[in-house]
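[1] Starting from these lines, generate the structure:
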Amino acid sequence: MFFYLSQFLSFLAMPLTILLILIIIGAIYIRRKWGKKLLWTGISLMLFFTNPFLSNLALLAWEPEFKSFEEIESHEIGIILTGVTNMSKTAYDRTFFNKGADRITHALQLYRMGKIKKILITGGQGLNPSNPQTEAELLKRFLIMTGMPEEDIWIEDQAKNTAQNAQFTKDFLAQKGIPLSQEFILITSAFHMARAKGCFDKVGLKTTTFPTDYYSHDIKYDIPSLLFPDPFSLEYWTKLFKEWIGITMYKLVGYM
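    Okay, the predicted model is just below:
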């Protein structure tokens, strides 16, 4: 119930939904003064949300700074949150990655550098599975393919959201007899790190963050960035809105 309520609120508050409501109502009531105002407000917001310079500024303000591999101290376990594979396409001889593959490739780099000794992947099939495999299984298969020993890869494949990632990871570690007083490296996308860190703090697991998968980039002052509308900018704002709404909902129900 919580998931569907969150999804519905996200839909209502999404930039595209707001734009469509303003433009459609404004067009219907174009003969009225307030209708024209709604229409022009919708058009103005559309230009705002599709401006790549502004969307990048918002991402830069939200995403934490990346950390160099050298500054990361050695830890026993790195915890990876899933959400990086195409679970709508079933294949048993490969892993289809979406954007976000940095989560697993950077974790592998930490492992190869000796910064972590084991990798724990947490994440199942989500709430509307169409693939009989879990995402943790898919990522484990990928790591084994790279030559990583299977005994250094642990998976928790039941979690369906970030709150469960944290709680189920804690339960998994306790069952393994791993001391929960130690610090773990938490690896997820930069835009998602605030929610993930909050959930792991809530269940009492100490973590140091290693953000990956950045949507932001260095500031550019060229003409395309400043003036040309970009559909991807609207997508970036949508991701931010969904994350902000998700954090708000998580705080309301006590997940953070």
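
[2] alpha carbons only for contacts and neighbour counts from here, please
    Noted.

[3] what separates residue 230 from residue 213, distance-wise?
    Distance from residue 230 to residue 213, counting by Cα to Cα, to the nearest Å: 20 Å.

[4] Show me which of the two is the more surrounded one.
    residue 213 (21 against 17; other Cα atoms under 10 Å).

[5] so what's the more buried one up against?
    By Cα atoms under 8 Å, 6 or more residues apart in numbering, the contact set of residue 213 is 99, 100, 101, 102, 103, 188, 189, 190.

[6] So for the last one, what's the nearest residue that isn't a sequence neighbour?
    Beyond its immediate neighbours in the sequence, the residue positioned closest to residue 190 (Cα to Cα, 6 or more residues apart in numbering) is residue 211, lying 4.6 Å away.

[7] tell me the strands in the stretch 101-250 of the chain, going along the chain?
    116-122, 153-156, 183-189, 206-212 (DSSP state E, counting those that start in this stretch).

[8] quick one more, to check against the first:
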Amino acid sequence: MPMGILCLLLIYAISTKNRTKSKKAVILAFIFLYIIGNSFLSNELFLWWEVPPTSINKVKQHDIGIVLTGGTINEDKLPIENIFLGGSADRMGQAIELYKKGKIKKILISGGGIEVLGQTQKLEIDEMAKYMIISGVAKEDIFLEKNAQNTRQNALNCSKILNKHFANQTYLLISSGFHLRRARGCFAKVGLKVDCFGADYISHERNFYWYNLVLPREGNLGLVQLLFREVIGYSTYKIMGWI
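    The predicted structure is shown next:
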């Protein structure tokens, strides 16, 4: 991860007795920090990686919309009866809009809970279903897959449900723009033909304002770390033969 790389460079700079190598490590750390903190460059990275957005008006009608969980709901916030939206809630909002505009007829939500100290907290998938229902999605049009712990399992478990109950229908996969590459690959690997619809976009339209070109921002460090993690995840899945 970026912060780990920076720490290693600085630790090396402090620990080495060679003054020349120490200076080079500090300079390299500064250059790396500036690059990953630069708003223009970090945006370029996301524009390169994210699956481009699709105009909702150009989306053809699909029988099933598949929504992947992950950060859509803040599961740890109390009181428990409240639904607090997380940072990836846009994918849920996009699914609701697609449903209301008739682009998808039914919604399959996929994602399981993780036990913490032997206990499973309130499930994100259940909270998503509740939120969709109060937002106007008919309860009978929502289906849940509660066992998947990662994107590979999302694809495997959804394929079993879809092949059994909704075979030979059309599917629209809805997830974050930066995650769609891996998700699309996993679903294709298990033999499911899906169209994709991106949400939660981190990139924005390219601009050349001087402060974006020159000034680094601390918020970009977290964004680039997210991209690093996704690229590593994609590469790992590729090596494992899951995409």
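
[9] which position in structure 2 aligns with the residue nearest to residue 190 of structure 1?
    Under the alignment (TM-score structural alignment), residue 211 of structure 1 pairs with residue 198 of structure 2.

[10] thought that match was touching residue 184?
    No. Applying Cα atoms under 8 Å as the test, residue 198 of structure 2 and residue 184 come out as separate, 11.0 Å apart.

[11] center of structure 1 - which residue?
    Compute the mean C-alpha point of structure 1, and by Cα atoms, centre = their mean the closest residue is residue 192, 4.1 Å away.

[12] Quick one, which of the strands of the stretch 101-250 of structure 1 gets closest to residue 47 of structure 1.
    Nearest to residue 47 of structure 1 among the strands of the stretch 101-250 of structure 1 is strand 183-189; the distance by Cα to Cα comes to 27.2 Å.

[13] Please list the residues outside the closest one that contact it.
    Residues outside strand 183-189 of structure 1 that contact it (Cα under 8 Å, 6+ apart) are 75-82, 100, 102-103, 107, 196-197, 205-214.

[14] In structure 2, what range does it match?
    With TM-score structural alignment as the criterion, strand 183-189 of structure 1 aligns to 170-176.

[15] Now check residue 222 of structure 1 against structure 2: what is it aligned to?
    Per TM-score structural alignment, residue 222 of structure 1 is aligned with residue 209.

[16] Next up, the contacts around the aligned residue in structure 1 for residue 65 of structure 2.
    Using TM-score structural alignment as the criterion, the counterpart of residue 65 of structure 2 in structure 1 is residue 78. Applying Cα under 8 Å, 6+ apart to residue 78 of structure 1 gives the contacts 107, 116, 117, 118, 119, 120, 184, 185, 186, 187.

[17] Go again with 7 Å.
    Counting by Cα atoms under 7 Å, 6 or more residues apart in numbering, residue 78 of structure 1 touches 116, 118, 119, 120, 184, 185, 186, 187.

[18] again with residue 20 of structure 1
    Contacts of residue 20 of structure 1 by Cα under 7 Å, 6+ apart: none found.

[19] Next one: it from residue 13 of structure 1, what distance?
    11 Å.

[20] for residue 49 of structure 1, same thing?
    13 Å.

[21] Neighbour count for the two, which is higher?
    Remark: of residue 49 of structure 1 and residue 13, residue 49 carries more neighbours, 25 against 15, as counted by other Cα under 10 Å.

[22] Figure out the helix or strand that whatever residue of structure 2 lines up with that one lives in.
    Here residue 49 of structure 1 is matched to residue 36 in structure 2, going by TM-score structural alignment. Secondary structure from DSSP states H and E places residue 36 of structure 2 in helix 19-37.
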